[in-house]
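Visitor: no sequence on this one, just coordinates:
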């Protein structure tokens, strides 16, 4: 009973605050229909904070820079132009075709299909490599796939692989992984890798048009035998002076993993043809983790020098709340570079950071991460 009370106080309060913020902009069904008819644009929220929304961005934009201007020009050929150039290209095409055919076959099970709205499948294969002088070198293969089934009335899809990737923001700036660390005596822990990538679930999207936010509901199994249900609610708001705010709330309950609650918040200033200024914050409560609550924050500037590129730099902090003790555990600068390499479906990302770790009595040290990612 004490544990349940603790969860309600610490965990649900996070969810309630986030969802109340979303519901503050809720509309009645009549208002929704009126908005559709009149094609009302994204609502602009008036903010009385000129110093925050005008002065800081103007200072940053006016500061001198050595970086080239923003660009969306592609530096690699599209997949359609290279799919028959080599054995690797041919295999990428075969996997992509096989995935779409499998999606179509599954979609046919549920009724008559619409040729104008075919079933589709997407697949991400990642290899994350991490090194620092304390933990040495670790490799984490990760996979995440999604099969959309438009035949069903509800937006139903099948998702599989590492479900922790869906707990991150879609545009998460850094290479992160909330899965447990593998065995310390192995660079690649095969057993942990199988558990991390062993999720399979059915996903219902947009449960109701009357809700003022987007929703996903998953029902499936993860880590071998952990049957779970997961609900995600998200919404974004347009603010003044090219600012935008995005919030998402995730709640999952598993038979083995029990309660998991995560809040993701992002405040972004994105002026056309200018680098992005952004802050990404996350807060996590989980019965399976050591601390009551953990949090992390990226404050950064992001440039795009060509299509698919992201050059980011800023400050990272993280901490925890445990036994009535709130701590800042790590802080330091980071820099990240991501780009397509040779093909538009293959990406390389490299992160370099200089962080400390108070809990383990580690002063600031260099850490490096490299991600290889193939899209199908």
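Guide: Perfect, I can see it now. As the structure is a prediction and not an experimental result, all values here were calculated from the model.
Visitor: can we go C-alpha only for contacts and neighbour counts from here?
Guide: OK.
Visitor: Flag every buried residue along the longest helix seen in the chain.
Guide: In the chain, taking DSSP state H as the definition, the longest helix is helix 87-108. For helix 87-108, a neighbour-count test (16 or more other Cα atoms under 10 Å) marks 89, 92-93, 96, 99-100, 102-104, 106-108 as buried.
Visitor: which two from the residues you listed end up farthest apart in space?
Guide: Greatest spatial distance among these (Cα to Cα): 89 and 108, at 28.9 Å.
Visitor: if we can go back for a sec, what separates the longest helix of the chain from the chain centre, distance-wise?
Guide: How far helix 87-108 lies from its chain's middle: 25 Å, per Cα atoms, centre = their mean, to the nearest Å.
Visitor: Check stretch 148-160 too.
Guide: Centroid displacement of stretch 148-160 relative to its chain, using Cα atoms, centre = their mean, is 20 Å.
Visitor: how far does it stretch from start to finish?
Guide: End-to-end span of stretch 148-160 (Cα to Cα, to the nearest Å): 12 Å.
Visitor: Kindly report the same for stretch 206-220.
Guide: Calculated as Cα to Cα, the first-to-last residue distance of stretch 206-220 is 18 Å.
Visitor: before we move on, what about stretch 353-368?
Guide: With Cα to Cα as the measure, stretch 353-368 spans 7 Å from end to end.
Visitor: Longest strand in this structure, please.
Guide: Ordering each strand of the chain by length in residues (DSSP state E) puts strand 325-340 first.
Visitor: The structure to be compared is supplied as follows:
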């Protein structure tokens, strides 16, 4: 597991081929359309991308047409509120008062920290966000597992909004924005042990300084972290990301994360997302993740989710699709797990409290498990 440079750069293209297939096809189709528009009056003796007519579509552009032609029983998109705004409920109940008290304390702490670096501006106060999550997971093979998690961020405007403090479970930041699946990266696999106190403390003890927008000259956004995680693992982390508009309502998003820790050593993760979204309509998307870590047994692991997403009211999310995942070892690429999934997320009772439920039907070839149901429920409070 120590031969990271040779391993990553020699084997990564093969695994990336799986997740990049849709993205590369989208780029090819975009170039095809552009060339066709500019060369519409020209003829060519051989077939090539530059000679395709503007109205000729590739296979990628037929996917939305197929989805559109499929009958649906679901209602249309909506952004209607189903819970009252926080400003009108903050003094109504004991829970509302506690939420407001904690939110105010977080903001006061942020402003106090901001004052350490210079004179604060009342017109530009420091801001803070805090997420408290409880993930519950069950399946017949691993039993029931509870995983409390916390993640916070404090922005310091005195330092031109480029420096912030992040703390809690840093694996939440490895997930792509608006991640649709509840992840449980630290399950101990012991059916008789629902809560691993030491693991929970280690997972939530990360704290780091984050520099954002390192250079406006770079063609992508870059964040850099320097901190400590899992108690005594001093680490540095870089995250680069960029979005592309591909035309025909397609967008492509890419993230590359690299972290090096004194104890955990090398960790790399690639997140790729290809989305087709029209205004006020359900969208379809494909997300691909590739992970290398010195701490994991496999050379590489990969996951892919192809899904459709609806929104029936404000801050609601309803997803359904197909998952595939596997690993790459010793020049051998394996599909280990696949199956359908469904996910639902919505605010409950208040704007600041969310419930998400995931239902999966996957197999696990490595453990010799045929398809079996698993259920995950996330309770999340925002401050």
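Guide: Perfect, thanks for sending it. Computed from a prediction, not measured in an experiment: that's the story for all the values here.
Visitor: so what number do they get for TM-score?
Guide: Overlay of the two chains. TM-score (TM-score structural alignment, normalised by the length of structure 1): 0.89; 350 aligned residues with a Cα RMSD of 2.1 Å.
Visitor: still on that earlier bit, after superposition, how close is the longest helix of structure 1 to structure 2?
Guide: With mean Cα distance after the TM-score superposition for structure 1, helix 87-108 of structure 1 departs from structure 2 by a mean of 0.3 Å once superposed.
Visitor: So which residues of structure 2 form strands?
Guide: Using DSSP E, strands in structure 2 cover 127-139, 143-156, 163-168, 206-212, 221-229, 233-247, 250-261, 265-276, 283-293, 300-310, 317-329, 332-347, 353-364, 369-382.
Visitor: Over which residues of structure 1 does the last one lie when aligned?
Guide: Alignment note (TM-score structural alignment): strand 369-382 of structure 2 is matched to residues 362-375 of structure 1.
Visitor: tell me which residues in that stretch are buried?
Guide: Residues of stretch 362-375 of structure 1 classed as buried by neighbour count (16+ other Cα under 10 Å): 367-375.
Visitor: What of stretch 52-59 of structure 1?
Guide: Counting neighbours by 16+ other Cα under 10 Å, one finds that the buried residues in stretch 52-59 of structure 1 are 53, 57.
Visitor: Stretch 132-140 of structure 1 now?
Guide: With burial defined by 16+ other Cα under 10 Å, the residues of stretch 132-140 of structure 1 counted as buried are 137-140.
Visitor: Residue 120 of structure 2: which of the strands of structure 2 is closest?
Guide: Distance to residue 120 of structure 2, taken as Cα to Cα, is lowest for strand 143-156 among the strands of structure 2, at 9.4 Å.
Visitor: Residues in contact with that closest one: which ones?
Guide: If you take Cα atoms under 8 Å, 6 or more residues apart in numbering as the criterion, strand 143-156 of structure 2 is touched by 110-111, 113-114, 126-138, 161-170, 172, 184, 187, 190-195, 200, 203-204.
Visitor: Swap in 7 Å and give it another go.
Guide: Here strand 143-156 of structure 2 makes contact (Cα atoms under 7 Å, 6 or more residues apart in numbering) with 110, 114, 126-138, 161, 163-169, 191, 194-195, 200, 204.
Visitor: ok, back up a step: include distance to residue 80 of structure 2 when you put the strands of structure 2 into CSV, please.
Guide: Converted to CSV, the strands of structure 2 look like this (distance: least, Cα to Cα, whole Å):
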stretch, distance to residue 80 of structure 2
strand 127-139, 24
strand 143-156, 28
strand 163-168, 32
strand 206-212, 34
strand 221-229, 33
strand 233-247, 28
strand 250-261, 26
strand 265-276, 23
strand 283-293, 18
strand 300-310, 14
strand 317-329, 13
strand 332-347, 12
strand 353-364, 16
strand 369-382, 20
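Visitor: Of these, give the one that comes closest to residue 92 of structure 2.
Guide: Across the strands of structure 2, residue 92 of structure 2 has its closest neighbour in strand 353-364 (15.1 Å, Cα to Cα).
Visitor: by contact count, what packs against that closest one?
Guide: Other helices and strands packing on strand 353-364 of structure 2, by 3 or more Cα pairs under 7 Å, 6 or more residues apart in numbering; DSSP states H and E, are strand 332-347, strand 369-382.
Visitor: Trace stretch 112-126 of structure 2 over to structure 1 and give me the residue numbers.
Guide: Aligning stretch 112-126 of structure 2 against structure 1 (TM-score structural alignment) gives residues 105-119.
Visitor: so how far is that stretch off the chain centroid?
Guide: Its chain's C-alpha centre and that of stretch 105-119 of structure 1 lie 29 Å apart, by Cα atoms, centre = their mean.
Visitor: List the buried residues in that stretch.
Guide: 106-108, 113, 119.
Visitor: what's the most distant pair in those?
Guide: In these, two members sit farther apart than any others by Cα to Cα. They are 106 and 113, at 10.7 Å.
Visitor: Aligned counterpart of residue 71 of structure 1 in structure 2, please.
Guide: In structure 2, residue 71 of structure 1 lands on residue 78 (TM-score structural alignment).
Visitor: circling back to that earlier point, got the contact list for the longest helix of structure 1?
Guide: Contacts to helix 87-108 of structure 1, defined as Cα under 7 Å, 6+ apart, come from residues 82-84, 118-121, 147, 149, 151, 376.
Visitor: relative to strand 362-375, how tilted is that helix?
Guide: 80 degrees (axes from the mean of the first three to the mean of the last three Cα atoms, to 10 degrees).
Visitor: whereabouts in structure 1 does stretch 311-324 of structure 2 align?
Guide: Mapped onto structure 1 using TM-score structural alignment, stretch 311-324 of structure 2 spans residues 304-317.
Visitor: If you could redo that for stretch 252-264 of structure 2, that was the one I meant.
Guide: Against structure 1, stretch 252-264 of structure 2 falls on residues 245-257 (TM-score structural alignment).
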